[in-house]
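In: Below is the structure, and that's it, no one-letter string:
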């Protein structure tokens, strides 16, 4: 029963779709234990697929689309990164096969290795039938609008891919305030930096067919959107003929960790509700924080249902079959 989603439905009456749910394959944890900040959540050390399913059933999540969180797969060696991305993606597809209807996949790729990334995009989308591709906000001090990444973004645009962008903490900003965790400010700020990079480089205008999802209610994007217009490049009108707000309204944003009234009020003042998606950030955060917390956001029942399920189905119709 746990493999079909029936338990989730019977327990809560909800059929949520979680587009921000992380996988920690045992081999990945074993090989990268020293690189993973387990202080974010001790649950990372104990994660199992069944733990995910149990949490999903408890909180009414029918399907979770899995992705790898920071630090990703790139640690300086291209061959190792390529191999790790492939193993992670095949592991996730194996889970989806074992638990029908419960899991999807945003495939990992080995950026900043361009050739390896293009190969893994092809394999993940064409062979594994992944639901989209997962990226980090930055790699080695370069954000996603950097010219070096143009071949990858152009290929994702050609494929009209869904691209899930998860924040990381860039090397520039890990120790700005000694004794204070950079996750407080730098994680949401890196989402904002990469959105600015995509905007000001013209990538969002050029790659109109990518359907981007940004995490945590967009970081500080809703709060600084007007500043992007006021203080952007002098040739901003040429780069963004329809303006900053137009481009920001085309993006999707999830509510993981950003599921509080002030953040959602800021987000809904910028974009329509149909661009907002349910996400939990499990197992870094308890799934119930987002699932049970939606009722505290000041949203109508119709809007909660749209965020919890319908918006994801409009973006990823394949999930209807689950």
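Out: Perfect, I can see it now. Remember, predicted model here, so these are calculated numbers, not experimental data.

In: CA atoms for contacts and neighbours, from now on please.
Out: Will do.

In: buried stuff in stretch 238-252?
Out: By 16 or more other Cα atoms under 10 Å, the buried positions in stretch 238-252 come out as 239, 240, 243, 244, 245, 247, 248, 250, 251, 252.

In: Tell me which two of the residues you listed sit farthest apart.
Out: Spatially, the most separated pair among those is 239 and 252, at 21.0 Å (Cα to Cα).

In: picking up where we left off before, the buried residues of stretch 238-252 in strands, which ones?
Out: The strands, defined by DSSP state E, take in residue 252 from the buried residues of stretch 238-252.

In: got the buried residues of stretch 238-252 as JSON lines, with distance to residue 215 columns?
Out: Output for those, formatted as JSON lines (distance: Cα to Cα, whole Å):
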{"residue": "239", "distance to residue 215": "25"}
{"residue": "240", "distance to residue 215": "23"}
{"residue": "243", "distance to residue 215": "22"}
{"residue": "244", "distance to residue 215": "19"}
{"residue": "245", "distance to residue 215": "18"}
{"residue": "247", "distance to residue 215": "17"}
{"residue": "248", "distance to residue 215": "14"}
{"residue": "250", "distance to residue 215": "15"}
{"residue": "251", "distance to residue 215": "11"}
{"residue": "252", "distance to residue 215": "9"}
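
In: Alongside the first one, take a look at this:
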């Protein structure tokens, strides 16, 4: 189960880290209102909520990134769009569990403006890779190169 304090202070103490959540954040977007309501709980209260989320739950949540593998159902994707900045939504697949074409088909079927579609799919490489090379930190060279290869494959499949 997702615990709101998992992210407490992370987005303010580490503002340069891009936290990416898979599958449209799972149930996280649905729970935002409930998390906001924690300020009324005796065990949490407004002071602790302010300490955990200085700018409010929705503001801290909007700093996160969400890839949308298996979250392309219109209802799920609509909710993600309501609570996440457009440039924080990423095209995603469940590769190697599903072919890339599965996610591409679901993504292309969404009724969204072309500029948003291009932003989500067409600029993902630029967002997380610099000068055509993957950003590598913490010695994750192999994983980063695999991600770069997958993102390139997805971009070619989307043909945007």
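Out: Cool, got the structure. Everything quoted here is computed from the prediction, not taken from an experiment.

In: Kindly provide the TM-score of these chains.
Out: The TM-score (TM-score structural alignment, normalised by the length of the second structure) is 0.72; 129 aligned residues with a Cα RMSD of 2.1 Å.

In: quick one, strands of the second structure?
Out: Secondary structure of the second structure (DSSP E): strands at 20-21, 65-67, 89-90, 129-130, 133-134.

In: most tightly surrounded among the ones you listed?
Out: With neighbours defined as mean count of other Cα atoms under 10 Å, the strands of the second structure peak in mean count at strand 89-90, which reaches a mean of 25.

In: so how far is that strand from its chain's centroid?
Out: 5 Å (Cα atoms, centre = their mean, to the nearest Å).

In: what's the average distance of that strand to the first structure?
Out: Mean deviation of strand 89-90 of the second structure relative to the first structure after superposition (mean Cα distance after the TM-score superposition for the first structure): 0.6 Å.

In: so where is that strand in the first structure?
Out: The aligned range for strand 89-90 of the second structure in the first structure is 276-277, by TM-score structural alignment.

In: Out of the buried residues of stretch 238-252 of the first structure, which comes closest to residue 322 of the first structure?
Out: Distances from residue 322 of the first structure to these, taken by Cα to Cα, are shortest for residue 252, at 22.0 Å.

In: give the contact list for the residue nearest the centre of the second structure.
Out: Closest residue to the average C-alpha location of the second structure: residue 66 at 0.9 Å, with Cα atoms, centre = their mean. Residues near residue 66 of the second structure by Cα atoms under 8 Å, 6 or more residues apart in numbering: 20, 21, 22, 23, 24, 25, 88, 89, 90.

In: what do you get for residue 49 of the second structure?
Out: Neighbouring residues of residue 49 of the second structure by Cα under 8 Å, 6+ apart: 38, 39, 56.

In: now swap in residue 240 of the first structure and tell me
Out: By Cα under 8 Å, 6+ apart, the contact set of residue 240 of the first structure is 199, 200, 202, 205, 247.

In: Please tell me how far it sits from residue 199 of the first structure.
Out: Distance check for residue 240 of the first structure against residue 199 of the first structure: by Cα to Cα, to the nearest Å, it reads 8 Å.

In: got any residues that touch both of those two?
Out: 205, 247.

In: who wins for neighbours among the contacts of residue 240 of the first structure?
Out: Counting neighbours by other Cα atoms under 10 Å, the top entry in the contacts of residue 240 of the first structure is residue 199, with 24 neighbours.

In: Residue 26 of the first structure versus that one, what's the distance?
Out: Taking Cα to Cα, one finds residue 199 of the first structure at 37 Å from residue 26 of the first structure.

In: thinking again about what came up before, okay if I get the strands of the second structure as a markdown table plus distance to residue 117 of the second structure?
Out: As requested, the strands of the second structure are arranged in a markdown table below (distance: least, Cα to Cα, whole Å):
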| stretch | distance to residue 117 of the second structure |
| --- | --- |
| strand 20-21 | 19 |
| strand 65-67 | 13 |
| strand 89-90 | 10 |
| strand 129-130 | 19 |
| strand 133-134 | 22 |
